[in-house]
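1. Okay, sequence plus prediction incoming.
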Amino acid sequence: MGLRWTDTLDIAIELYEAHPDVDPQWVRFTDLHAWVCALENFSDDPTKSTEGLLEGIQMAWIDEAR
């Protein structure tokens, strides 16, 4: 089974590895949504994301990048 929207930390780690030169603090939610959906291990319904989920992923990615 692949990643789901609620797998915040795992998604953040994969985003950090996929986009090492990106400062996650400045990523727009539309780009973040597209990048999460493009992850090889992501298998959740793209329409199930919410602003809160995306914010949580972004915050975890910021922590991972530190």
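-> Cool, the structure landed.
2. drop to CA atoms for contacts and neighbour counts, all remaining ones
-> Will do.
3. Now do the helices in the chain.
-> Counting by DSSP state H, the chain has these helices, from start to end: 8-18, 29-38, 51-65.
4. Could you point out which of those sits nearest residue 45?
-> The closest of those to residue 45 is helix 29-38. By C-alpha to C-alpha, the value is 8.6 Å.
5. circling back: just put the helices of the chain in JSON lines and tack on distance to residue 1.
-> Listed next are the helices of the chain as JSON lines, based on distance: least, C-alpha to C-alpha, whole Å:
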{"stretch": "helix 8-18", "distance to residue 1": "13"}
{"stretch": "helix 29-38", "distance to residue 1": "15"}
{"stretch": "helix 51-65", "distance to residue 1": "19"}
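6. another structure for you, compare them:
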Amino acid sequence: MSLKWVDVQEIAIQLVDSRPGVDPRFVNFVDLHQWVLALPEFNDDPRHGGEKVLEAIQAAWIEEAD
């Protein structure tokens, strides 16, 4: 499976698994962008990871973490 920026929910699930000690409420977007790019299944243009999509990923991550 190849992850794209539109796969917000699956990205959030993988972040929960790969960053277990991280509270997503306090993650800055620079780190979040890098962490998404580092996910093994992620394969999309890094330039498409703008503020809106990062906000959506962060919100989904917060939901998954709860």
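-> Perfect, thanks for sending it. Everything numeric here is computed off the predicted structure, so don't read it as measured data.
7. can you list the helices of structure 1 in a markdown table and add mean neighbour count and distance to residue 44 of structure 1?
-> Below are these laid out as a markdown table (neighbours: other C-alpha atoms under 10 Å; distance: least, C-alpha to C-alpha, whole Å):
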| stretch | mean neighbour count | distance to residue 44 of structure 1 |
| --- | --- | --- |
| helix 8-18 | 18 | 12 |
| helix 29-38 | 15 | 8 |
| helix 51-65 | 17 | 13 |
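8. out of these, nearest to residue 2 of structure 1?
-> Here helix 8-18 is closest among the helices of structure 1 (C-alpha to C-alpha), at 10.5 Å.
9. what's the closest one packed up against?
-> Contacts defined by 3 or more C-alpha pairs under 8 Å, 6 or more residues apart in numbering; DSSP states H and E place helix 8-18 of structure 1 against helix 29-38, helix 51-65.
10. could you say what helices and strands the shortest one packs with?
-> Contacts of helix 29-38 of structure 1 with other secondary structure elements, assessed using 3+ C-alpha pairs under 8 Å, 6+ apart, are made with helix 8-18, helix 51-65.
11. Which residues does it contact?
-> 11, 15, 42, 43, 46, 49, 51, 54, 55, 58 (C-alpha atoms under 8 Å, 6 or more residues apart in numbering).
12. nearest to residue 25 of structure 1, of those?
-> Among the contacts of helix 29-38 of structure 1, residue 58 lies closest to residue 25 of structure 1 (C-alpha to C-alpha), at 7.2 Å.
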